[in-house]
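1. model this:
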Amino acid sequence: MSQSSYGRMWDAAQGALEYLLEDEYPTMQLHPQKDRMQVFQTLATFYLRYLKIFRALEEVYDQLVHPQKRRVVHQVLEGVMGRLVELKNEMVELEYSEFHFFDDILQDLKMTPEDLEVPIPRYFVREKMRALKEREKMLAHILAKGGRQEDKTVPVLQSMSIERAMWLLQVSERARQGRLRAHFMKTIRQEEQRRLQSSSSSILDPDRAATCIQKVWRGYRDRRRVQKECLEEMIFLGREVDGGKERTRSGRLVTLPTSDLVAPGRATLDYEATKEKTARGPSERRDGRWAHKDGSNGNDRNE
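-> All right, here's what the predicted structure looks like:
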């Protein structure tokens, strides 16, 4: 933060301190409070507000560079710390305890429990460093005379042999490789399980499989039936059938199913009989001869 930011922080803390002094020492004389709990609430509120101002002023005093401003802030900071001590003593005398509960007041002032900690001003140590060092030297001299000074010995590090170091390195490296191998095998196992799940999900259910088989079989059966009917029709029409092949008008041979073929001689006889029957009209065959339904012989007509 810049010096201007700390200047604004100082201004805000000074304004909050003025408002607090107006609330603590009002111009109009107030009636004395007789309720013990109400008195404690008032003291605790003032204490927390002073503590908040103290934190801001301590931060400003630690970061300011201007010597005149630091002198003024130091005086205000000393006064705020003195007032904090006075309020603490008053609360202890009122509650007969050094531990207080500020839950409701913290909630009203929108503060956290961490804000209750009273920080030690940093300038205490920095400005009194020489006095503190002299005090430490004096204490060390007194303890040395009395024989109570503890020897500050530095622990000696134990040396390690080369074999021990190599063994530790090998153990660490093998452990690292084992972890990598385990991770690699885990990845492979997961991919295998994922592939098995995808393949099992792609298998058809029995109903769909049966439907597919029925479609294929019915198609094959109908094709054979159509081929058989075509063969019978060609035999009826007297087309030439040669070794399972039928010759069309263009002279091209068409392959026919051998299981449904009929002998050529029989096909010719059937064709001649059908042709003669069609020419004579409706008739019946009796004793190897064709006869009409009216009782006349078909051969008489030919004669």
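
2. rest of the way, CA atoms for contacts and neighbours
-> Fine.

3. ok, longest helix in the protein?
-> Identified as the longest helix of the chain according to DSSP state H is helix 162-202.

4. can you give the distance from that one to the centre of its chain?
-> Distance of helix 162-202 from the chain centroid (C-alpha atoms, centre = their mean, to the nearest Å) equals 23 Å.

5. right, and the helix or strand after it?
-> Per DSSP states H and E, the first helix or strand lying C-terminal to helix 162-202 is helix 206-237.

6. which parts of that next one are buried?
-> For helix 206-237, burial by neighbour count (16 or more other C-alpha atoms under 10 Å) applies to K228, L231, E232, M234, I235, F236.

7. could you point out which element follows it?
-> Sequence-wise, the next helix or strand downstream of helix 206-237 (DSSP H and E) is strand 241-242.

8. elements contacting whatever helix or strand comes next after that next one?
-> Per DSSP H and E, the first helix or strand lying C-terminal to strand 241-242 is strand 245-247. Counting contacts by 3 or more C-alpha pairs under 8 Å, 6 or more residues apart in numbering; DSSP states H and E, strand 245-247 is packed against strand 253-255.

9. next secondary structure after the strand it packs on?
-> Next helix or strand after strand 253-255 toward the C-terminus (DSSP H and E): helix 264-280.

10. picking that back up, take the buried residues of helix 206-237 and write them to JSON lines, including distance to N299.
-> Formatted as JSON lines, those follow (distance: C-alpha to C-alpha, whole Å):
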{"residue": "K228", "distance to N299": "35"}
{"residue": "L231", "distance to N299": "33"}
{"residue": "E232", "distance to N299": "29"}
{"residue": "M234", "distance to N299": "29"}
{"residue": "I235", "distance to N299": "27"}
{"residue": "F236", "distance to N299": "24"}
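
11. would you do the same for the sequence below? I want to compare the two.
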Amino acid sequence: MKYSGIGGQAVLEGVMMKNKEKYAVAVRKPDGEITVDTKEYYGLIKNKTLRNIPILRGVLSFVESLTLGISTLTYSASFFEEDEEDTKAKKKELSKEAAAKKEKAEMGITVAFSFVLAIGIFMILPYYLSLIFRKFITSHVALALIEGVIRMMIFLAYIASISLMKDIQRVFMYHGAEHKCINCIEHGMELNVENVRKSSRLHKRCGTSFLLFVMIISIIFFAFIDVKSRILKVVLRLLLIPVIAGVSYEFIRLAGKSDNPVVNFLSKPGLWLQKLTTREPDDSMIEVGIASVEAVFDWKKYLSEM
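-> Alright, predicted model coming up:
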């Protein structure tokens, strides 16, 4: 089986697919029409040599995925937040240049806020909660394990709670459509609704699996931090986050290319978690996923070369 190299994300009533520097966002508009917006994104660093350095490429991929994800989510949401007259009026008020600057500024603030919030909730909060156990446990390794368990519980509780929201459930259905489209191609089937419908909604090369491995690998890394200063412990945790993200990316990247039994076994927790973050899509959602794929990837050529 050949590795297609395409990846994607679910957005509001749509799917984003990316292949190399090209990405497309397909959205089912309120009137039922599918609109596809195709653009190029070269990332934070254009130098291919730097982008292929192990660990560093994972850090770049994480930040770029967050940036691109928020951008495409904002785009898809624009079809549902305001009517056409309001949109035209706003476009008249702002020049294209001013609108672009405003959008970039808002995007930067949103990405920064999202990153800081995630770090606070999933990295710093578990550490301080684990300090409660210092009265009974002196081993820093045991405390690091407890911290990791707390972090995992917060993460799973977050996933489980948002999965109960109706709007998020629809996003998860589009997430399922994204995975099913990629699986359909990678398993050598023609990309059509029928074939996509019978493909799996779980995929080893998924952001959900990546985040889970960040949680797991952080336990191992943080177990080696043995300093007395609490402030220094927090600082070291923050400094290690890029490394942890890079290592997690390398495993997900390997998992997407390998059918090794050990790799498949280690991938299972991420696949289990995807049962929460994906849902079976309906045919209209699959059509959106197919439109997104076809905008960035020549699947017919790919299948002919398998």
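
12. care to give me the TM-score?
-> For this chain pair, the superposition-based TM-score is 0.18 by TM-score structural alignment, normalised by the length of the first structure; 78 aligned residues with a C-alpha RMSD of 5.5 Å.

13. please, where are all the strands along the stretch 51-200 of the second structure?
-> Counting by DSSP state E, counting those that start in this stretch, the stretch 51-200 of the second structure forms no strands at all.

14. and the helices in it, which stretches?
-> Secondary structure of the stretch 51-200 of the second structure, counting by DSSP state H, counting those that start in this stretch: helices at 56-81, 84-93, 96-119, 125-130, 140-162, 166-186, 193-197.

15. buried deepest among those helices, which one?
-> When the helices of the stretch 51-200 of the second structure are scored by mean count of other C-alpha atoms under 10 Å, the highest mean neighbour count falls to helix 166-186 (a mean of 24).

16. neighbours of F54 of the first structure, how many?
-> Using other C-alpha atoms under 10 Å, F54 of the first structure has 24 neighbouring residues.

17. am I right that it is in contact with L77?
-> Yes - with contact defined as C-alpha atoms under 8 Å, F54 of the first structure reaches L77; the gap is 6.6 Å.

18. element containing E284 of the first structure?
-> strand 283-286.

19. ok, now V15 of the second structure?
-> Following DSSP H and E, one finds V15 of the second structure within strand 14-19.

20. contacts for that strand next, please.
-> The contact list for strand 14-19 of the second structure (C-alpha atoms under 8 Å, 6 or more residues apart in numbering) reads 5-10, 23-28, 72, 76, 171, 174-175, 177-178, 285, 288-289, 292-293, 296-297.

21. which ones among those lie within strands?
-> Among the contacts of strand 14-19 of the second structure, the residues falling in strands (DSSP state E) are G7, G8, Q9, A10, Y23, A24, V25, A26, V27, R28.

22. now the third one: how far from G207 of the second structure?
-> Remark: distance between Q9 of the second structure and G207 of the second structure (C-alpha to C-alpha, to the nearest Å) = 8 Å.

23. more neighbours: these two, which one.
-> Using other C-alpha under 10 Å, the more surrounded residue of Q9 of the second structure and G207 is Q9, with 25 against 20.

24. so the more buried one sits right up against A177, yeah?
-> No - when contacts are counted by C-alpha under 8 Å, Q9 of the second structure is not listed as touching A177 (9.8 Å).

25. may I see the buried residues of stretch 173-187 of the first structure?
-> In terms of neighbour count (16+ other C-alpha under 10 Å), stretch 173-187 of the first structure has no buried residues at all.

26. re earlier: now do the buried residues in whatever helix or strand comes next after the strand holding E284 of the first structure.
-> Later in the chain than strand 283-286 of the first structure, the nearest helix or strand by DSSP H and E is strand 289-292. Neighbour-count burial for strand 289-292 of the first structure, counted by 16+ other C-alpha under 10 Å, picks out W290, A291.

27. now find how far off-centre strand 289-292 of the first structure is within its chain.
-> 95 Å.

28. what helices or strands is it leaning on?
-> strand 283-286, helix 298-302.

29. now with 6 Å, please.
-> Judged by 3 or more C-alpha pairs under 6 Å, 6 or more residues apart in numbering; DSSP states H and E, the packing partners of strand 289-292 of the first structure are strand 283-286.

30. which helices and strands does the strand it packs on pack with?
-> strand 289-292.

31. what sits up against the strand it packs on?
-> For strand 289-292 of the first structure, contacts defined as C-alpha atoms under 6 Å, 6 or more residues apart in numbering pick out S283, E284, R285, N297, G298.

32. look up how far G207 of the second structure lies from Q169 of the second structure.
-> Plainly put, Q169 of the second structure is 17 Å away from G207 of the second structure if you go by C-alpha to C-alpha.

33. distance check, E272 of the first structure against E59 of the first structure.
-> 128 Å.

34. now do K277 of the first structure
-> Where E59 of the first structure is concerned, K277 of the first structure sits at a distance of 129 Å (C-alpha to C-alpha).

35. likewise for V241 of the first structure?
-> 116 Å.

36. many thanks, we can stop here.
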